[in-house]
Each structure stands twice: as C-alpha cells, then as structure tokens.
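Q: just the structure for this:
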Amino acid sequence: MPMPPPPDLAGLSLADIARLAAERRLPPVDQWHPDRSGDSEMRIAADGSWYHQGDRIDRPEMVRLFATILRREADGSHVLVTPAERLAIAVDDAAFVAVELKSEGEGPARRLAFRLNTGDLVIAGPEHALTVVERADGPHPYLHVRGGLQALIARPLFYELAEIAIAEDHAPAGVWSDGAFFTLEPAA
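A: Coordinates of the predicted model:
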C-alpha cells in the first residue's frame, strides 16, 4: 500500500493535526524481538537524508515506510525491525528532522505542532518533550518523537521558538506547548 504524501501544516488547524497524529497507526516494533539480526547497510545523515550502501534514497515513500519500522534500542543504537529480523542502521545525529512548525495560542494555552521530514506530525507536550543539548558548534534542539527516537529541530524552527520565548518573556527562556513548559536553554 503506497504511503500518503505528508500533510501541509499551513492548511490544518491544531485540532486537525492532533487528530491526524492520533490516527497514525505504526507497527508494534517495540513488541518484535526476532532472533535474526544483521546490518541494513543504511544510514540516516544529520540532515535527515537516508542512504543505502552510500547511495541516497530519493523516494520519499520509501523513507516514510522505513521510518515506520525504526526503533531505538536501550543502548542508544537504532534498528529497522520486522517480526522476522532486526537490522542495524547508522544514525549520524537524530532519526528525524523537524522541518515545519505551527503554533496556536499563547503562554500555557499554546500548542506547537511539528511536521517531520518523514511527514509525521508531532505535537510537543508531556509525551513529546523539547530539549536542547549544547555542543561545540552551538545548541542542538530536539523533539521526542516516540520510543526514544528524536527529531533534530531545524535551525529556522529553533529561531521561531526563540522568538516566541522572547515575546513571552519567560525566565528561563522557553515555550509552552500542550500544558508543558520547555526551556530553550541547554541542559547542564
């Protein structure tokens, strides 16, 4: 069955986005523990591009399909898992990239919806926390997606979040989403 194209956030309300996110049915990868394992010879680059044996996977439908069977293991590694096999996949930074942001409301009533490079929709909140990690090249903001999988928040979106934080003048600087407050300052 072909994967549907990703939705455009601009034409959706946050209620529509929440409904679409809730309706998304993913395979129960956390329940699959096959004996057969190996290497997928795949890699997710820091910019969210997927590669197989060094060649970029240019079909968005394939990337979206593979993303549905992606799992993060307890040791921090990533695998593609089916009931029959578990294949290692290299991930340079985060499994996903948040590429679009939609905000509704203000202060504690604000809700922030993100579209990932795979088309998935995630509303930041208690189950989908925002965190910032300081690295030598500056802050790296992340959104928890599912089961330990993270999305790197694209730099332009981080600037949008910073503008919201500055306008709302929170101390520490941060943003509200779905009833939870997230600091934009790097974790210590």
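
Q: only C-alpha atoms from now on, for both contacts and neighbour counts.
A: Will do.

Q: residue 95 versus residue 76, what's the distance?
A: Distance, residue 76 to residue 95, by C-alpha to C-alpha, to the nearest Å: 11 Å.

Q: scratch that, residue 62
A: Distance from residue 62 to residue 95, by C-alpha to C-alpha: 15 Å.

Q: please say which of those two ends up with more neighbours.
A: residue 95 (28 against 14; other C-alpha atoms under 10 Å).

Q: quick one: which helix or strand includes the residue nearest to the spatial centre of the chain?
A: What sits nearest the mean C-alpha location of the chain, by C-alpha atoms, centre = their mean, is residue 151, with 3.1 Å. Taking DSSP states H and E as the definition, one finds residue 151 inside strand 149-153.

Q: can you name the next helix or strand after that strand?
A: helix 155-168.

Q: ok, which stretches of the chain are helices?
A: Counting by DSSP state H, the chain has helices at residues 14-23, 60-68, 155-168.

Q: residues in contact with the closest residue to residue 40 other than its chain neighbours?
A: Distances taken as C-alpha to C-alpha, 6 or more residues apart in numbering place residue 87 nearest to residue 40, at 5.1 Å, with adjacent residues excluded. Counting by C-alpha atoms under 8 Å, 6 or more residues apart in numbering, residue 87 touches 37-40, 79-81.

Q: second input sequence below; structure requested for side-by-side comparison:
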Amino acid sequence: MVDSANFENIASYLQQFAHDRTIPPLEKWNPDYCGEMDLVIKANGEWWHEGRPIRRQKMVDLFAKILWREGDEFFLKTPVEKIKIQVEDAPLLISAVDQIEVDGKQYLQMTTQNQDVFILDADHPIYMRAFNGELRPYVKVRYELEALVQRNVFYHLVNYGELSEMSDGTCLKLRSGDIEYVLGMSE
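A: Model prediction:
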C-alpha cells in the first residue's frame, strides 16, 4: 500500500501542469509499478482518498490528467511511478454537451467535469452498457478511459437526436459529423 506521502509527491509533481489543460504524454511513460493508493473514484464521480472525499476540484482535475487504464485496472501515472487506484464505474463524467458547426457540418461536442473537451467521432464514440443492472450511456475519452454521460446531459442529447421505435424497443439516434450513433434503451 502506498502511503500519503506519495499522494503529496504526485500532487507536487502535478503543480507544474496546474494552469495547463494539456494531457501529459502518458503513452510514452513507462514507470515502475509502485503499489496501490487508497484512492477511489466512486460511481457518482466523487474522488475519495483514505476514506474522505477530495473537496478541491483543482486537485481532482490535476489527478484526472494522469489517469491511465490497463485492462480493467486504473492507475495514476507519472514519468517515475505508476500507482494503482480503484474505480467503481467510469473514472470521468460528461458534464456538458453542445452542438457545434465545423465546415458546414454539425458535431456533438462533449466536456468532462475535468474539462476534457472533444467531439463525438470514431475515436470518441458514445455507447450504452450496463452498470449495476442499469443501462447507461458512456463515451470513450482518451487512453481507453471512458466517461459516464450524466443524466442531465443525456436529456440534452435527446434534444439533439431523434427517438425512434425499433423492433427491440426505443432508441436514440444521434449524428455527429458523418457518424450516426444508435443508442438502444433496452438490453
């Protein structure tokens, strides 16, 4: 188990990125595994360290920049250490969606609660999957990390899309650029 000193060391390291939303080149870093930290990203998006919620959003935003996924395991990754953390569901939440126009085409732009901004496209698809028996919408963000689309954002997506009745139930059809996404509402 990694102690609180590592939490502070990582926080200190991340201060250099505090005013920059750029995601570090995590794919180029190959640090040694340093153990586990008592850090849990709850299914509701809250970050907890040693049994207490992290209340400083800027700290959460900094840690979100160095989130890394390998299979079903999640880590905080720096150039010198890789520390395993726990994630109950998706490590990120989609907090906003907007429809934007680029070169005459309409796109859906997503924003996470940590200020990742991207367009729904082939690299960032939206899809449905079950969590605790409930079908929920998710989006691929970066480095195989996914974000849960919050309920209020999903209502905005319904306004941007079209509800259709299919043989297996209701679905939501969304278009972003040339890609159409079909989200089934039943399993």
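
Q: give the aligned range of the strand holding residue 151 of structure 1 in structure 2.
A: Aligning strand 149-153 of structure 1 against structure 2 (TM-score structural alignment) gives residues 145-149.

Q: state the distance from residue 63 of structure 1 to residue 115 of structure 1.
A: Going from residue 63 of structure 1 to residue 115 of structure 1 by C-alpha to C-alpha gives 15 Å.

Q: so the residue nearest to the centre of structure 1 sits right up against residue 97, yeah?
A: Yes. In this structure, residue 151 of structure 1 is within contact of residue 97 by C-alpha atoms under 8 Å, at 4.7 Å.

Q: now for the two: what residues contact both?
A: Taking C-alpha under 8 Å, 6+ apart as the criterion, residue 151 of structure 1 and residue 97 both touch residue 116.

Q: skipping adjacent residues, who's closest to whichever residue in structure 2 pairs up with residue 162 of structure 1 in space?
A: Using TM-score structural alignment as the criterion, residue 162 of structure 1 maps onto residue 158 of structure 2. What sits nearest to residue 158 of structure 2 in space, not counting adjacent residues and going by C-alpha to C-alpha, 6+ apart, is residue 172, at 7.0 Å.

Q: the one you found matches what in structure 1?
A: Aligned partner of residue 172 of structure 2 by TM-score structural alignment: residue 173.

Q: residue contacts, residue 177 of structure 2?
A: 105-108, 121.

Q: now with 10 Å, please.
A: The neighbourhood of residue 177 of structure 2, defined by C-alpha atoms under 10 Å, 6 or more residues apart in numbering, consists of 100-108, 119-121.

Q: now it, nearest residue through space, not along the chain?
A: Nearest residue to residue 177 of structure 2, sequence neighbours excluded (C-alpha to C-alpha, 6+ apart): residue 107, at 5.0 Å.

Q: how close does the equivalent of residue 107 of structure 2 over in structure 1 sit to residue 136 of structure 1?
A: Aligned by TM-score structural alignment, residue 107 of structure 2 pairs with residue 111 of structure 1. Residue 111 of structure 1 is 31 Å from residue 136 of structure 1, where distance means C-alpha to C-alpha.

Q: quick one: end-to-end distance for stretch 20-33 of structure 1.
A: Its start and end residues considered, stretch 20-33 of structure 1 measures 29 Å (C-alpha to C-alpha).

Q: now stretch 161-178 of structure 1
A: Start-to-end, stretch 161-178 of structure 1 (C-alpha to C-alpha) is 15 Å.

Q: quick revisit: ok, how many other residues are close to the residue nearest to residue 177 of structure 2?
A: Counted by other C-alpha under 10 Å, the residues lying close to residue 107 of structure 2 total 20.

Q: how about it, what does it touch?
A: 98-101, 119-121, 174-179.

Q: from residue 31 of structure 1, how far off is residue 57 of structure 1?
A: Distance of residue 57 of structure 1 to residue 31 of structure 1, given as C-alpha to C-alpha: 27 Å.

Q: typo on my end, it should be residue 148 of structure 1
A: 15 Å.

Q: okay, the two: which has more neighbours?
A: residue 148 (13 against 10).

Q: what sits against residue 96 of structure 2?
A: By C-alpha under 10 Å, 6+ apart, the neighbours of residue 96 of structure 2 are 109-113, 115, 117, 149-150, 152-154, 156-157.

Q: turn the residues you listed into JSON lines, columns for neighbour count.
A: Rendered in JSON lines, the data for the contacts of residue 96 of structure 2 read as follows (neighbours: other C-alpha atoms under 10 Å):
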{"residue": "109", "neighbour count": "17"}
{"residue": "110", "neighbour count": "22"}
{"residue": "111", "neighbour count": "19"}
{"residue": "112", "neighbour count": "19"}
{"residue": "113", "neighbour count": "18"}
{"residue": "115", "neighbour count": "16"}
{"residue": "117", "neighbour count": "16"}
{"residue": "149", "neighbour count": "27"}
{"residue": "150", "neighbour count": "19"}
{"residue": "152", "neighbour count": "12"}
{"residue": "153", "neighbour count": "17"}
{"residue": "154", "neighbour count": "18"}
{"residue": "156", "neighbour count": "14"}
{"residue": "157", "neighbour count": "20"}
